[in-house]
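1. I would like the atomic coordinates for the input below:
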Amino acid sequence: MEKAGDKDVTLKINRKGNIIYEKITPILSNEDEYKIGIWVRDSTQGIGTITYYNPSTGNYGALGHGIVDVDTSELMTVRTGKLLKSNISCIKKGERGTPGELMGIIIDTARTNFGSVIKNTGYGIFGKLNDRYKKSIQTPETDIALKEEIKLGKAYIYSDVLGDGIEKYEIEIQSVNTLSYDISKGVIIKITDKRLLEATNGIVQGMSGSPIIQNGKIIGAVTHVFVNDPTKGYGIFIENMLKEEKKI
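-> This is a model prediction of the structure:
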């Protein structure tokens, strides 16, 4: 706006999928600056968990749900993004009616930049890992289980909630809904691991994307917590994330 001064500017606007152009005249404000009176969300950041890395494509999938604008609840369009390391500093435990949260510091340096964020969707965020980070991955490849293979009962999630590294925590799969209209809520899980319950009271923000493993296969990822019961939450089927990954 400083360069445009009082000259008309043309804005390109994406309104629910329709591209429109609007001409606007900047106005000199009380601060002696030219403004056009629009509110723009130009960036966002947060803590979440990588669900998987696909060695055949070099892509990763994370979160299991989309990143939405905090004010409009609309899915945010990504132009560019970075996958960065975070250090967990403390845990806000979940309580009935108030979701908990992993709190920490996001470190933005060349050494802590693990890859790019290419796409933000209802199935999660997707992108490419950089070569240096791919070489550091030591976990073995894991088969996937389709939703028809998922059984009620014991399973595990893998998550780093204490900042000391990835840990395995026991959960119980209580429901499987293969026809769920909400793509990120295919399974209902309950945290049963005493260590995790002691640390967080259950599922907290930042654990989204934690992979769910049953019978040695990855079946999905943690996506949401029940607001009125932090020990319970939802998960997305891994096959849904993999189908979306193919589109990038």
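2. from here on, contacts and neighbour counts on C-alpha atoms
-> OK.
3. tell me, what residue is most central in the protein?
-> residue 63 (2.9 Å; Cα atoms, centre = their mean).
4. please name the nearest non-neighbouring residue to it.
-> residue 209 (3.6 Å; Cα to Cα, 6 or more residues apart in numbering).
5. could you look up the SS state of that neighbour?
-> coil (DSSP: H, G, I helix; E, B strand; the rest coil).
6. how many neighbouring residues does it have?
-> The number of residues packed near residue 209 is 28, by other Cα atoms under 10 Å.
7. which ones are touching it?
-> 48, 49, 50, 51, 62, 63, 64, 221, 222, 223 (Cα atoms under 8 Å, 6 or more residues apart in numbering).
8. now the other sequence, so there's something to compare against:
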Amino acid sequence: MRRFLSLTAFLLTLTLLPVQAQEKTVILGGDTIAITVNYEGVYVSGMYDFEVKGETLSAAKEGTVQVGDRIIESNGRAVTSLEELFANLKTLQKERNQVPVTVIRNGQREAASLFVCYLESEKVFKTGLYVKDKIKGVGTMTFYDPSTKTFAALGHEIAEEGQSHPADVTMGQIFEATVVSVRRSTSGNPGEKICQSESLVPIGTVSKNTIYGLYGKVQTLPSAAQSVPVASREEVTVGPAEIYTVIQGTTPKRYTIQITEVRKQNGQAVKGIQFQVTDPALLNQTGGIIQGMSGSPILQNGKLIGAVTHMVTSQPDNGYGIYIDWMLEEAQSE
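-> Have a look, this model is predicted:
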């Protein structure tokens, strides 16, 4: 019995030695990025009327394709880009054509008809549709994970104007961008970053567009890498904090904010952090939050706690952020 007790005491002594928990760290973002993402197929973004020999025609009346449809087949041929759709239409010879197409509508494949008018005198086709195969925009990088070379940006989805769900895109690319000027936000009128991107070489590829942000991989990590620990949502408190973003050029700077509300969330959700911009320089330059700031890291007590996602339109110095917990979950499932 004594030997057993002695051995037990010895083992307990070993387990009570101090163990240092390893804190998760990432490379801080804050840099502005130009984003291009591709649709799988061709997206119908709008319609217009046009005249042929004095008659007003429209896609809405003559065909069954609808705004919001994504055309993936035309005349039995796959459509993955505008070029492929136009190549299919060039084979038509009639003045007026009803082309069978397959569309994705509300997540389901459906058969539809596309009205196409060929104008012999002008050698052009008219469909009455506004279509595109890409979405382009500007946002802010939130972080890079050095262990996987995964990036996370925006903190919210890329969506078509007027749509509340993520655009159904397949993949895309991100590029370095420079902020050349800003348009200030005023009550009821969101401002924006005015950017340019001259690089033809992407710094990363986009593979996932979700309501919690944009995710993908980078070939190389930033040369001026700044590592920062991440905080769980339980660590976030009401009080002083900072956002890290670019207002001019390419270098991010820290700007003070005041976190005014911390919402308890037990699962992935948006708008967990509410804040007010307090930094005089940022307020003077931007009026508060502007478009293109989405994804800007939020820091508190030296840790990354979240990312800017939304502004309050009527009070542009007020905004919302997503907890970094949820963005890390998305990045880890990448």
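9. quick revisit: give me the subset of the contacts of residue 209 of the first structure lying in strands.
-> 50, 51, 62, 221, 222, 223 (DSSP state E).
10. what is the neighbour count of the counterpart of the second one in the second structure?
-> Matched to the second structure by TM-score structural alignment, residue 51 of the first structure sits across from residue 142. Using other Cα under 10 Å, residue 142 of the second structure has 32 other residues around it.
11. who are the neighbours in contact with residue 142 of the second structure?
-> Residue 142 of the second structure neighbours (Cα under 8 Å, 6+ apart): 28, 29, 30, 151, 152, 153, 154, 155, 295, 296, 297, 307.
12. make CSV out of those residues and add distance to residue 314 of the second structure.
-> Formatted as CSV, the contacts of residue 142 of the second structure follow (distance: Cα to Cα, whole Å):
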residue, distance to residue 314 of the second structure
28, 30
29, 28
30, 25
151, 32
152, 28
153, 25
154, 22
155, 21
295, 21
296, 21
297, 23
307, 21
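13. what is the aligned counterpart of residue 181 of the second structure in the first structure?
-> Residue 181 of the second structure maps onto residue 90 in the first structure, by TM-score structural alignment.
14. what does the residue nearest to residue 63 of the first structure align to in the second structure?
-> So, by TM-score structural alignment, residue 209 of the first structure is matched to residue 295.
15. relative to residue 60 of the second structure, how far out is that match?
-> 38 Å (Cα to Cα, to the nearest Å).
16. can you check residue 149 of the second structure too?
-> From residue 149 of the second structure to residue 60 of the second structure the distance is 46 Å (Cα to Cα).
17. go on, residue 39 of the second structure?
-> 22 Å.
18. so in the second structure, which helix runs the longest?
-> If you go by DSSP state H, the second structure has its longest helix at helix 2-15.
19. show me what it is packed against.
-> If contacts are counted by 3 or more Cα pairs under 8 Å, 6 or more residues apart in numbering; DSSP states H and E, helix 2-15 of the second structure sits against no helix or strand.
20. right, and the helix or strand after it?
-> strand 25-28 (DSSP states H and E).
21. translate residue 152 of the second structure into the numbering of the first structure.
-> So, by TM-score structural alignment, residue 152 of the second structure is matched to residue 61.
22. surely that match meets residue 243?
-> No - counting by Cα atoms under 8 Å, residue 61 of the first structure stays clear of residue 243, with 10.7 Å between them.
23. name the residue in the two with the higher neighbour count.
-> residue 61 (26 against 11).
24. show me what contacts the closest residue to the more buried one other than its chain neighbours?
-> What sits nearest to residue 61 of the first structure in space, not counting adjacent residues and going by Cα to Cα, 6+ apart, is residue 126, at 4.7 Å. The contact partners of residue 126 of the first structure, taken as Cα under 8 Å, 6+ apart, are 59, 60, 61, 62, 117, 118, 119, 120, 245, 248.
25. thought the last one was touching residue 121?
-> No - the pair residue 248 of the first structure and residue 121 does not pass the contact test of Cα under 8 Å, sitting 10.8 Å apart.
26. these two: which has the busier surroundings?
-> Between residue 248 of the first structure and residue 121, counted using other Cα under 10 Å, residue 121 has the larger neighbour count: 19 against 11.
27. so what does the more buried one match up with in the second structure?
-> So residue 121 of the first structure corresponds to residue 210, using TM-score structural alignment.
28. could you check how far the residue lying closest to residue 291 of the second structure once chain neighbours are set aside is from residue 185 of the second structure?
-> Among residues not flanking residue 291 of the second structure along the chain, residue 192 sits closest, at 4.3 Å (Cα to Cα, 6+ apart). Distance of residue 192 of the second structure to residue 185 of the second structure, computed by Cα to Cα: 7 Å.
29. what residues does stretch 113-125 of the first structure touch?
-> For stretch 113-125 of the first structure, using Cα under 8 Å, 6+ apart, the contacting residues are 61-67, 75-85, 126-130, 132-133, 183-184, 236, 240-241, 244, 248.
30. show me what contacts the aligned residue in the first structure for residue 313 of the second structure?
-> Alignment note (TM-score structural alignment): residue 313 of the second structure maps to residue 227 of the first structure. Neighbouring residues of residue 227 of the first structure by Cα under 8 Å, 6+ apart: 96, 97, 98, 99.
31. how big's the offset between whichever strand or helix holds residue 305 of the second structure and the first structure?
-> Secondary structure from DSSP H and E places residue 305 of the second structure in strand 303-312. Following the fit onto the first structure, the mean deviation recorded for strand 303-312 of the second structure is 0.7 Å by mean Cα distance after the TM-score superposition for the first structure.
32. so what touches that strand?
-> Under Cα under 8 Å, 6+ apart, the answer for strand 303-312 of the second structure is 28, 142, 154-156, 228-233, 236, 243, 271, 273, 289-290, 293-299, 317-325.
33. ok, then the element right after it?
-> Trace forward from strand 303-312 of the second structure with DSSP H and E and the next one is strand 315-323.
34. tell me what that following strand is packed against?
-> strand 273-277, strand 303-312.
35. tell me roughly how far it lies from the first structure on average.
-> Looks like 0.7 Å for strand 315-323 of the second structure (mean Cα distance after the TM-score superposition for the first structure).
36. this completes my enquiry, with thanks.
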